[in-house]
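Asker: Fold the following, please.
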Amino acid sequence: MQEKIIILDFGSQYTQLIARRVREINVYCEIHPFNNCPEMDETVKGVILSGSPYSVRDDDAPKPDLTAIKGKMPLLGVCYGAQYLSQFYGGEVQPSKTREYGRANLHYVDTTSELLTNVSDHSQVWMSHGDTIVNLPEGYKIIASTKDVKVAAYKVESEQTYGMQFHPEVYHSTEGTQILKNFVVGVCGCTQDWTPDSFVETTVQELKDKLGNDKVVLGLSGGVDSTVAGVLLHKAIGKNLTCIFVDNGLLRKNEFEAVLDSYKHMGLNVIGVDAKKEFLSELDGVSDPETKRKIIGRVFIEVFDAEAHKIQDVKWLAQGTIYPDVIESVSVNGPSATIKSHHNVGGLPEEMNLKVVEPLNLLFKDEVRRVGRAMGIDENLLGRHPFPGPGLAIRILGDITAEKVALLQEVDHIFIQGLKDNNLYDQVWQAGAMLLPVQSVGVMGDERTYEKVVALRAVTSTDGMTADWVHLPYDFLAKVSNDIINKVKGVNRVVYDISSKPPATIEWE
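Answerer: Purely as a prediction, here's the structure:
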């Protein structure tokens, strides 16, 4: 049985980051809402309580039931978690005299504490809280302090229970990973055996056991998640997997042919479906972004369903769902507010009467890439930028025509190829071009022009939840702009988007 750490989530923006740090130590962990705690069986080696936007003094503050945990197994409270373990068990938490936010340095470190082994005296940590612990319960001992925060970390003397008011999971806590390793390996005794290779071995065996000799159909998109899911399934069931790759007419230039060719070289059984006419016909005259998404989702289901029914005796639909999608659907406050609906195959199981298999639903995006590398998938596929399901439909603001798609494909191709040629592609998490619904005055030769404007977008991110715009070199932007205007008829102005997420989103629609 796979040993694991359980993270109880109180709604912190950093909860997923705690999980990522633990997994980087090759220890498997799961995030669960604080009010839906899983059974503490023998596979659970320890529990981490996350931070929270709440104050422990709020009437509606999250109050977990720790009866089966505290004093019975290793427990670490982070920020809100630490304050809860103090306040609820007899200590006192009060509003900070000054808001404690940002970098701080430890002035006292008890290096005899197992949690703080190999942590230096003036280690930098990251504070982010409006409350502070002013009195600890009886039997709690301070093990770290900063200049302004007396109780930066503590231990319950008779238990393997710890708390810290700073965030070890963020990069600004320079020895945060060491502290988390001290907890999950030193205190909890985890063996660090959760690696990409072990995941492949375990998952392939589980898929063999679950699927047996059943037939499975998978919708490929050309993206990292569906590709890695396809290869995992192929390892498990071979010819019983059929992959369907639909060309919705909204892909990048030459992408349909290039991706099909890549898959064939990998030995996957892939059916390519040219459905450009169906999608563009249904989108004719539609400008509203959400309506576009819904149409694309519906037509995709219709096309995919028709192709899947040509395969005899299919029992399962495979999906490339990854862990952030799973967490989102069971979050503390229920599913988060929908910023925009996304094209996926969520409507298919009901329509096709299929069972669903999701071989990647335990992994974050960077872990999916590492698993792909462990299976020898080509780096050109693994390194591909994310691309939205609705494709260029949400990068063409306003109505969609075949002419606009062709124009934007050319612009996008010049931009993306330019990033690759200048060794910038791998420094960018996602990039693309937007066709704006405005025209701009320009001059070409001696003639006045009135043509289209395109916006270029490039961002850095870890998982798309937040993103910063990339400071691409001016010389590069100047050359790309010049190439686009000179080579793409109908465009006379190029702008570069310097908005971050939040408040902007990565896509424009």
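Asker: all contacts plus neighbour counts: C-alpha atoms, from now on.
Answerer: Will do.
Asker: quick one, what contacts residue 240?
Answerer: Residues near residue 240 by Cα atoms under 8 Å, 6 or more residues apart in numbering: 213, 214, 215, 216.
Asker: Excluding covalently adjacent residues, which one is nearest to residue 335?
Answerer: Spatial nearest neighbour of residue 335, chain neighbours left out: residue 329 (4.9 Å); criterion: Cα to Cα, 6 or more residues apart in numbering.
Asker: Quick one: neighbours of that neighbour, just the number.
Answerer: Here the number of neighbours of residue 329 (other Cα atoms under 10 Å) works out to 12.
Asker: Residue 439 in helix, strand or coil?
Answerer: Here residue 439 takes the strand state, with states given by DSSP: H, G, I helix; E, B strand; the rest coil.
Asker: Could you count how many residues lie near it?
Answerer: With other Cα under 10 Å as criterion, residue 439 counts 16.
Asker: what residues are up against it?
Answerer: 450, 451, 452, 453.
Asker: before we move on, which element is the closest residue to residue 220 other than its chain neighbours in?
Answerer: Nearest non-adjacent residue to residue 220, counting by Cα to Cα, 6+ apart: residue 245, 4.9 Å away. Assigned by DSSP states H and E, residue 245 belongs to strand 241-247.
Asker: Just give me how far that strand sits from the chain centre.
Answerer: Taking Cα atoms, centre = their mean, to the nearest Å, one finds the center of strand 241-247 at 24 Å from the center of the full chain.
Asker: Distance from whichever helix or strand comes after it to the middle of the chain?
Answerer: Scanning forward in sequence from strand 241-247 by DSSP H and E, the next helix or strand is helix 255-265. Here helix 255-265 is found 25 Å from its chain centre; the criterion is Cα atoms, centre = their mean.
Asker: before we move on, what about stretch 2-21?
Answerer: 14 Å.
Asker: quick one: which of the contacts of residue 240 is nearest to residue 95?
Answerer: residue 216 (55.9 Å; Cα to Cα).
Asker: Am I right that the closest one falls within a strand?
Answerer: Yes. According to three-state DSSP, residue 216 belongs to a strand.
Asker: Surely it touches residue 314?
Answerer: Yes. Counting by Cα atoms under 8 Å, residue 216 touches residue 314, with 5.7 Å between them.
Asker: Distance to residue 47 added to the contacts of residue 439, as CSV?
Answerer: Converted to CSV, these look like this (distance: Cα to Cα, whole Å):
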residue, distance to residue 47
450, 62
451, 59
452, 56
453, 53
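Asker: Can you flag the buried ones in the residues you listed?
Answerer: 450, 452, 453 (16 or more other Cα atoms under 10 Å).
Asker: how much space between the first one and residue 437?
Answerer: Note on residue 450: its distance to residue 437, by Cα to Cα, to the nearest Å, is 13 Å.
Asker: picking that back up, closest to residue 171 out of the contacts of residue 439?
Answerer: residue 453 (38.6 Å).
Asker: quick one more, to check against the first:
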Amino acid sequence: MPDAIAILDFGSQYAQLIARRVRELHVYCELFPWDAPQAQMDAIQPKGYILSGGPNSVYDAGAPAIPNFILESGLPVLGICYGMQTLTHALGGRVAASQEREYGPAEIETVLPNPLLPSGRQRVWMSHGDRIESAPAGFQILAASPNSPAAAMGDVAARRYGVQFHPEVHHTPGGLEVLRNFVVGICGAQPDWTPESIITQAVERVRTQAGGQRVLTAVSGGVDSSVATALAHRAVGEQLTAVFVDNGLLRMGEREQVRAAFEGTLGPRLVVVDAADTFLRALRGVTEPEAKRRIIGETFIRVFEHEARKLGEVPFLVQGTIYPDVVESSAPDRNKAARIKTHHNVGGLPEGLTFRLIEPLRYLFKDEVRAVGQALGLPAGLIWRQPFPGPGLAVRCLGEVTAERLEILRQADAVFTDELGRAGMLNQKEREAGGIAQAFAVLLPVYSVGVMGDQRTYHETAALRAVTTEDFMTADWARLPYELLARVSSRIVNEVKGVNRVVYDVTSKPPATIEWE
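Answerer: Below is the predicted model:
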């Protein structure tokens, strides 16, 4: 086992960001529900604990509390926001409601030299309605802000710390350094969580799980399923058969691109299944997003079960599930945050599943998946391919999904990505420099009146979405040049029959998600 940090999730939507920042330090960590059994956390042999934020107040009846075994372990502890408050409450300090809620940017000043915080002033991000009125015995105030007399506290001898701000978010510029000071400096964790070590461990786990039995892998052509397939192939070789399901919900030219990628680099033989009619029949008349995802998840599995029966006994299915899928779906093993949407390969899986799932990327973030893909030697074009949701165009085709509407959406999306590509905004260098991470078109069931060729039209609306992000857990809308947007709009209304209006989405995540459904 690599050196590890256990992160306790007290219900924060952004607890996974703490995990991602710790992984950026090349230190392994896992996120656990705050009330997970001690044995579950002990299994990773943690060098220390981080307590996340959360929506509760510590003085509420039944509020989540820090487990006693953590306090008895003698290991370092860092509480963040609610985590600081529950640590204070458990050790005899006092937490009370603030006279005014502190949300947004703030400036704190370190008032006592310490191993956790840099000296002087720093800009941080606050989000809390309670504050520390008195620190527990043995703790000293390390930093303060105008609204938080105890913006940070610490018992240096016991290696226990708390910060009222959120070091995990980008709005705290020095936050990563604070986490480094705790994880590496105070906990003594070695930064040995690298792509090479991830590959070694993932291959060993897949090989152990599959044994000598046959394995199917679900491929979509995206980076997640491709990296999962490459890892599985390295682990089990000829035991693996790759299956690509053309569900009729793909982007333009996708089927051909997937076939070319597998024939060129990925190794296992590829079986292509044409199931477009099956999926469209199942989706007929369905408009509710969660219903779409559940239907697609179940249909997806049933198609694979059918293919497995044709191939003989194949008990295992490899999926490219990654950590944000698990968190947003509020999967059973990570169920302290509210469900945002059901990912078809997590919460959308049907009961009575006949496969045993192999998910080598289940607790990796997108950037880690790409780093592993690079270490595996996969082509850059595959690693940096535009992300695409598992349910495909079904969650970009708002309202009922039909073959006709999908074709309209396909063409509009192709125009948008073509123009972005011509402008050099979709290449690897641009993305690594903070450029566009994801861009696509959405078809809205909103009809409006237009005029084309001196005649009245009454057609649907295409919405364009382009975002910048490092982790896909938070994102900002891309400030595209007006000239580019004008070209895209002109081409869509002229080339795509059925659209007479184009709009651009200028909403960040949160409050929106990147996808519309």
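Asker: Compare residue 216 and residue 314 of the first structure (neighbour count), which wins?
Answerer: Taking neighbours as other Cα under 10 Å, residue 216 of the first structure and residue 314 compare with residue 216 leading, 26 against 20.
Asker: ok, that one - contacts?
Answerer: 240, 241, 242, 314, 315, 316, 317, 318.
Asker: aligned partner of the fourth one in the second structure?
Answerer: Taking TM-score structural alignment as the alignment basis, one finds that residue 314 of the first structure is matched in the second structure by residue 314.
Asker: nearest to residue 12 of the first structure, of the contacts of residue 240 of the first structure?
Answerer: Nearest to residue 12 of the first structure, judged by Cα to Cα, of the contacts of residue 240 of the first structure is residue 216 at 37.5 Å.
Asker: Against residue 186 of the first structure, how distant is the closest one?
Answerer: 43 Å.
Asker: try residue 265 of the first structure
Answerer: 45 Å.
Asker: Please identify which of the two sits among more neighbours.
Answerer: More crowded of residue 265 of the first structure and residue 186, by other Cα under 10 Å: residue 186, with 15 against 9.
Asker: What's the local residue count around the nearest residue to the more buried one once chain neighbours are set aside?
Answerer: With Cα to Cα, 6+ apart as the criterion, residue 186 of the first structure has its nearest non-adjacent residue at 6.8 Å, and that residue is residue 114. By other Cα under 10 Å, the residues close to residue 114 of the first structure number 15.
Asker: Quick check, residue 114 of the first structure in contact with residue 185.
Answerer: No. Between residue 114 of the first structure and residue 185 no contact is recorded; they are 10.2 Å apart, counting by Cα under 8 Å.
Asker: where do the strands sit along the stretch 151-300 of the second structure?
Answerer: 160-163, 215-219, 240-246, 270-274 (DSSP state E, counting those that start in this stretch).
Asker: Make CSV out of the ones you listed and add distance to residue 91 of the second structure.
Answerer: Output for the strands of the stretch 151-300 of the second structure, formatted as CSV (distance: least, Cα to Cα, whole Å):
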stretch, distance to residue 91 of the second structure
strand 160-163, 11
strand 215-219, 49
strand 240-246, 53
strand 270-274, 58
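Asker: related to what we said a few turns ago, if I look at the residue nearest to residue 186 of the first structure, how far off is residue 70 of the first structure?
Answerer: Per Cα to Cα, residue 114 of the first structure is found 18 Å from residue 70 of the first structure.
Asker: what secondary structure does the corresponding residue of the second structure for residue 63 of the first structure sit in?
Answerer: Structural alignment (TM-score structural alignment) places residue 63 of the first structure against residue 65 in the second structure. Reduced to three states with three-state DSSP, the structure at residue 65 of the second structure is coil.
Asker: I'd like to know how many residues surround residue 65 of the second structure.
Answerer: Residues near residue 65 of the second structure, counting by other Cα under 10 Å: 17.
Asker: and if you look at residue 283 of the first structure?
Answerer: Neighbouring residues of residue 283 of the first structure were enumerated by other Cα under 10 Å; the total is 20.
Asker: Repeat that for residue 208 of the second structure.
Answerer: Neighbour tally, residue 208 of the second structure, other Cα under 10 Å: 12.
Asker: and what of residue 378 of the first structure?
Answerer: 12.
Asker: related to what we said a few turns ago, would you mind putting the buried ones among the contacts of residue 439 of the first structure into JSON lines with secondary structure alongside?
Answerer: As requested, those are exported to JSON lines (three-state DSSP):
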{"residue": "450", "secondary structure": "strand"}
{"residue": "452", "secondary structure": "strand"}
{"residue": "453", "secondary structure": "strand"}
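Asker: between these, which is closest to residue 425 of the first structure?
Answerer: The closest of these, once distances to residue 425 of the first structure are taken by Cα to Cα, is residue 453, at 23.3 Å.
Asker: Counterpart of that closest one over in the second structure?
Answerer: Aligned partner of residue 453 of the first structure by TM-score structural alignment: residue 461.
Asker: so how far is residue 408 of the second structure from its match?
Answerer: Separation of residue 461 of the second structure from residue 408 of the second structure (Cα to Cα): 10 Å.
Asker: shared neighbours of those two, which are they?
Answerer: Overlap of the contact sets of residue 461 of the second structure and residue 408 (by Cα under 8 Å, 6+ apart) consists of 443, 499.
Asker: which of the residues in stretch 292-307 of the first structure are buried?
Answerer: Per 16+ other Cα under 10 Å, stretch 292-307 of the first structure contains these buried residues: 292, 293, 295, 296, 297, 298, 299, 300, 301, 303, 304, 307.
Asker: so how much does that stretch differ from the second structure once superposed?
Answerer: With mean Cα distance after the TM-score superposition for the first structure, stretch 292-307 of the first structure departs from the second structure by a mean of 3.2 Å once superposed.
Asker: What are the contacting residues of that stretch?
Answerer: Residues from elsewhere that reach stretch 292-307 of the first structure (Cα under 8 Å, 6+ apart): 219, 244, 246, 248, 275, 278-279, 282-283, 286, 341-345, 347-348, 352, 390, 393-394.
Asker: let's go with 6 Å and repeat that
Answerer: Here stretch 292-307 of the first structure makes contact (Cα atoms under 6 Å, 6 or more residues apart in numbering) with residue 343.
Asker: now that stretch, how far from the centre of its chain.
Answerer: Offset of stretch 292-307 of the first structure from its chain centre (Cα atoms, centre = their mean): 25 Å.
Asker: Likewise for stretch 39-52 of the second structure?
Answerer: Per Cα atoms, centre = their mean, the centroid offset for stretch 39-52 of the second structure relative to its chain is 22 Å.
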